[in-house]
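> Quick one: sequence and predicted model below, then my questions.
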Amino acid sequence: MKTPLLYFISICFMQLTFSQVVINELDCDTPGVDNMEFLELLSDTPNFPLDGYVVVFFNGSSSGMNSSYFTVDLDGYETDINGLLLIGSNSVSPVPQLLISENVIQNGADAVAIYQADDTDFPEQTVATIDNLVDVLIYGTADADDADMIAIFNQDPRFASIQQINEGPGNNTNSIQRFVDMDDNVSYTATTPTPRQLNDGSGVVLNGVSISVAQTQYNEDDSFDITFTTETPVTEALNFNILLDNFGFNTSDFTGNTMISIPVSQSMASTTITLVDDIDDEGDEVTRIRFESLPAEYLELNSNLEIRIVDNDFTMANFGTPLNPTFGNVISTQPTGYYNSLDGLADTDLRQALQDIIADPNVVRAQTYADVLDILVDADQNPLNSNQVWLLYTEQGRAKLDLQTGSDNNGKWNREHTYPRSRGGFFDIEEDEIADGIDVFWTTKADSLRHGNSDAHALRAADGPENSARGNQHYGQYTGPVATQGSFYGDVARSVLYMEIRYNGLQVVNGFPENGAGELGDLATLLDWHRNDPPDDFEMNRNNIVYNWQFNRNPFIDQPDLVEYIWGTNVGDTWDQQLSVSEFDANAIKIFPNPSKGTISIKGLENEAELSVFSIEGRQIKTVVLNEDRLLNLNVVSGIYVLRIASKNKTTTKKLIIE
C-alpha cells in the first residue's frame, strides 16, 4: 500500500477567517486517460453562493510562462450541505455539480487560484496575479519547484510562505487535500481522493444513488430497464424525476415512467423505457439519462448515461462506396466555363492558371477546423447508410456519432490530413475551435498556407487508431492497413496533388524526404495510384459538397487528365479542354453491368480503341482491341480491376468490380 505523502506547512495566516471559500482538494493527474481529475472548493458555511468568484488554472511550464490556460466562472453555483463544490468531468464519481471536459487540468508544475472577479478578467494567457486573490494552490507531479510562480504569489502577505505541493509521480492515485488543525494551521496531504466528502471525515454523510442499464445501444422499438440503486436503504421514500431528452431525442421518441420512487427501507427501483419506432430518418440519436430532482441528502454517483438509439430509417445513395464504386451517377457541379482559362497553356503557365482558379481570393473561402466536422459528415457520408461516415483507410462505415471527442480514439473516427500537418506546416489558431457555419469564413489566397489545416479537399474521416498509425508517413511508406483493397489510393493522390497547386510552399516529390519543409512523397507512387484508381461517384459527390462550402473544387476529380499535363506523361504539352475531354468523353462510354460476373458490355465507342485490364495493384492482365460496341468475357477472378480505354492518343479509365 502506498504511504501518503504529508506536507505540513505552518502558515498561520492562511486561516478560514480570511476568506469564505478555499481550495479543499485537487486531483490533477489520474491513471490512464486522465478522465477522473477534479477540483473541490470548500466554503465556511453550507449552501454558500459563489456568484462573483472565478477559478483560474495557470500553466507553470517554460512555454506556459505562468499564464492562464483555463478559467471557470462560478456565477450561479453554490456549495452543498457540507460547503463543498466539486468541479470535474462526468466521469468523476460522485458527479460534480460543475461539469468540465475530461483531461483539462494539467499535471504541473502549475497553480490553481480562486479570485473575486469575472471570467472575462482572465482571457487565455493572462499572467498569474495576486489582485483580488482569495486562495491559491501551487502543485506538481514530482516536478521541480516553479520558483517564478511561487514568487508571484509570495507577494501576497497571506501566501508569503507558500510552497509547491507534490501530488505524486505521473499516473498516481492520489489527490492533494487541505487540512486545518486546532490552531488553524494549514497542511496538505497527498492521499486517496475523497470527492464530495470533507477531508477529515466530518459533515453530513450523503447517500449515493447510481443509475445502471444493461446495454449502451438499442434499436428503435426496443425496450430497456433503467435501475436506480442507493448505497444504503432509504429511511423515507425517495422520490425523484429523471430526464432523457438530448438534442433531437425527446418525449416523442419514447414511452415510460420518468417519475421514480424507492420505498422506505429499500435501496432499488426501476422503470421500463420503450423506444418509438417511427418512419422518420432522424439519424442515430443519443439519450442522456440523468437526475432532475434528487434531494440534497443524496449524491449522484453517476449521471448523464448515454444510450445510443440506432435509427432503422437510414437512406442509401444512388452511388457506391469507394470499395464498390459506381461511375457517372453523380455529375460535377462546376460552373460553366470553370476551367476555360486553362486552354492553350502548358507547364508553369498551366499550373499558375489552375492555382488562380482554386485559390482566387475574391471567390474561395476558408472555414474553421471545427467546421470541417460538419463538412465531413456530409462529404464522407457512407453511401450505404446515411447515419455513418465512410472511413478513408480502413474502407468501412462508422456511425457519425462515434466522433472522437476525448483522448481515447478506439472505435472512433476523426479528421485525417492526407497532407500531414507536420510536413505541410499547418497549425491551429483559437478561432479554429469555433464551428461558425457555412456563411462565416476567412478570405484566403495561395499564400494562406495556414488554411491548409482546414481545407476539406485534403481532410477525410478516418479511423482514430489508423490515423495515429499513419502518422506523417509518406505515401509509399504508408500503403494502408493489411488486407484492405486500396480503394482510397486515387482519392489520396488527387487530394495531395490538389494541395501542391492550391498552396504556395507545398510540393509532392519523389522519394521520402525527411528534412524538406513542405515536401511530401512519393510522387511516383501517387501517380500510379491516380492512374489505377480513377475518380468515382463518391469522390465527385464530396467534391460537390466541399465546393458548396469553400467555393473551389479539386480539379483532378473533375479533369483527371490534368495530372498528366502537370506531373505525368503530357508535361510540356498544351492543355486543350475540348481535345482532352469532349472528343473522348468518359461518360459517353458505358461498361455494364458493374459489378459483373465476368462478362461486360461496352457501349459508346466511336473509333477503334484498345482496352487494357489492370489489377488494382497496377499489373496489366490483358489487352483487347475493340472496333465496335461488343460483349466481352474478361475471364478473370473476383476482385477490383481498372479498365483503361485508349483511342486516338486519348485515354480514359474506369473501375470494374468482378464478383
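That came through fine.
> CA atoms for contacts and neighbours, from now on please.
Fine.
> so where do the helices sit in the chain?
Listed from the start of the chain, the chain has helices (DSSP state H) covering 147-154, 347-358, 369-379, 421-424, 464-470, 489-502, 523-532, 537-550, 555-558, 562-566, 577.
> for the fourth one, packing partners?
Of the remaining helices and strands, those touching helix 421-424 by 3 or more Cα pairs under 8 Å, 6 or more residues apart in numbering; DSSP states H and E are strand 519-520.
> and the strand it packs on, what other elements does it pack with?
helix 421-424, strand 507-508.
> which outside residues touch the first one?
Pointing back at helix 421-424 there. Around helix 421-424, the neighbours that count as contacts under Cα atoms under 8 Å, 6 or more residues apart in numbering are Phe427, Gly452, Asn453, Asn472, Leu506, Ala517, Gly518, Glu519, Leu520.
> Which of the residues in it are classified as buried?
Arg421, Arg423, Gly424 (16 or more other Cα atoms under 10 Å).
> same deal with stretch 332-343?
Neighbour-count burial for stretch 332-343, with 16+ other Cα under 10 Å as criterion, is recorded at Gln334, Tyr339, Leu342.
> ends of it, how far apart?
In stretch 332-343, first residue to last residue: 19 Å (Cα to Cα, to the nearest Å).
> so which of the helices of the chain gets nearest Leu656?
Across these, the minimum distance to Leu656, taken as Cα to Cα, is reached by helix 523-532, at 11.1 Å.
> alright, now check it against this:
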Amino acid sequence: MKKLHYTTLLLILSISTSANCDIESYYSKLPTHLSGYEFKSKLSSLLAKTHKGLSYSALLKAYKKTDKDTTYDVDNSVMDMYSERPGGKDPYRYIHSQRVCGSYKNEGDCYNREHLFPQGLFDKKRPMKTDIFHVYPTDGKVNGMRGSYPFGEAKEVRWSSKNGSKLGYSNNPEYKGLVFEPIDEFKGDIARAMLYFAVRYESQIPRFGYTPMTDGSYEQTYSTWFLKTLLKWHKEDPVSEHERKRNDAACGFQRNRNPFIDHPEWALAIWEVH
C-alpha cells in the first residue's frame, strides 16, 4: 500500500507539474483585454508569483536539459550562444559538467554562467542571480570580454570571438559607448531574455541605479536606444526551436516561463517606441 501510495503521489505531482508549464494553462488567468504597461504589470505579477528560485549550483544541473544542443549540432553538448556556429563546425565544444570555469585564459578553456543582465548591477542578489531565463551557459573568455557592456550593434570592433560575436563602439547615435554584439542567430534569443528580465523585475530595476541600458522607470524600464535595439532584434530573429525547447525545460525547474517566446506579439503590445 505504501508503495502504491508513493507511486500515485509521484503521478499526481507529475501531472500537476505538466499542467503548470502548459502554455495555455499558464497564462489562462491573465487579463488579456489589457495592453501597454498595465498588461506588463499583470504579467510581471504572474511571473513573480509562479517563480521558484534555484540555487546557483542548480543552474549547472538544469543546463543539462535546458541547454543541450539538440537543434544545431545535435550532439547534446552545451549550447553556447557565444561559440555556436550555425551551419558550420564549432570552434570548440563543452560537455555538461566538464570544464566548468574556475580560471581561464583563452576561448575554449571552460564554460560558466553568463548573466545577460549583468549581476553587478543588482549586487548579485537572488532571485535575479539564479534566474535561468537570463543566465545562460557561455564560454568563460567571451563572457569576460562582454563584461557588463550593454548589447548593441558594434562598429570599430575591438575584439571578436571565434564565432563572430564582437565588442566595439556602438553605431547607435543615441549611445556611443562600447557594446557587445552577438551573431545574428542569437540576437532574438538575447532580446527576449532581456525583455523577460524587464517584466519579471519591473519593480526592482528602478532601484539598480543608472546604467546605459535602463531609464529609471518601471514602465518602459530600458533606455529608448536600448529598447529599440531589443525590439529590432526580436522582430528580425524570430523564436527558434531551441528557444521553445529551452522555455519548456526551464519551466520544469523554475516554474515560470518567458512570455515573449510563447507570445512574441506581446512585446510590441507592451512597448511602443519611436
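Structure received. Treat the numbers as computed from the prediction; the structure is a model and nothing was measured.
> before we move on, the earlier item: adding distance to Asn409 of structure 1, write the buried residues of stretch 332-343 of structure 1 out as JSON lines.
Written out in JSON lines, the entries for these read as follows (distance: Cα to Cα, whole Å):
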{"residue": "Gln334", "distance to Asn409 of structure 1": "36"}
{"residue": "Tyr339", "distance to Asn409 of structure 1": "41"}
{"residue": "Leu342", "distance to Asn409 of structure 1": "43"}
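> just curious, which of these is nearest to Val112 of structure 1?
Distances from Val112 of structure 1 to those, taken by Cα to Cα, are shortest for Gln334, at 54.0 Å.
> what's the distance between the aligned partner of that closest one in structure 2 and Asn256 of structure 2?
In structure 2, the position corresponding to Gln334 of structure 1 is occupied by Ile23, as judged by TM-score structural alignment. Counting by Cα to Cα, the gap from Ile23 of structure 2 to Asn256 of structure 2 is 10 Å.
> How about the secondary structure of Trp159 of structure 2?
Three states are possible here, and by DSSP: H, G, I helix; E, B strand; the rest coil the one that applies to Trp159 of structure 2 is strand.
> Can you give me the first-to-last residue distance of stretch 157-164 of structure 2?
Start-to-end span of stretch 157-164 of structure 2 (Cα to Cα) is 11 Å.
> ignore the last one, stretch 253-270 of structure 2
Here the two ends of stretch 253-270 of structure 2 are set 27 Å apart, with distance taken as Cα to Cα.
> Repeat that for stretch 467-478 of structure 1.
Using Cα to Cα, the gap from the first to the last residue of stretch 467-478 of structure 1 comes to 11 Å.
> which residues are in contact with that stretch?
Contacts with stretch 467-478 of structure 1, where a contact means Cα under 8 Å, 6+ apart, come from 414, 416, 420-423, 480, 512, 520-522, 525-526.
> same deal with stretch 550-558 of structure 1?
Contacts of stretch 550-558 of structure 1 (Cα under 8 Å, 6+ apart): 332, 334, 357-359, 363-367, 457, 494-495, 498, 535, 539-540, 543-544, 546-547, 562-563.
> What span of structure 2 is it aligned with?
Counterpart in structure 2 of stretch 550-558 of structure 1, with TM-score structural alignment as the criterion, is residues 254-262.
> mind checking how far the matching stretch is from the chain centre?
Centroid displacement of stretch 254-262 of structure 2 relative to its chain, using Cα atoms, centre = their mean, to the nearest Å, is 10 Å.
> do the same with stretch 17-28 of structure 2
Using Cα atoms, centre = their mean, the mean C-alpha position of stretch 17-28 of structure 2 is found 20 Å from that of the whole chain.
> Show me what counts as buried in stretch 49-69 of structure 2.
Within stretch 49-69 of structure 2, the residues that qualify as buried are 51, 53-54, 59-60, 62-69, counting by 16+ other Cα under 10 Å.
> ok, the residue nearest to Tyr7 of structure 1 when sequence neighbours are not counted - contacts?
In space, not counting the residues next to it along the chain, Tyr7 of structure 1 is nearest to Tyr188; the distance is 5.2 Å by Cα to Cα, 6 or more residues apart in numbering. Taking Cα under 8 Å, 6+ apart, we find Tyr188 of structure 1 in contact with Leu6, Tyr7, Phe8, Ile9, Ile165, Ile176, Gln177, Arg178, Phe179.
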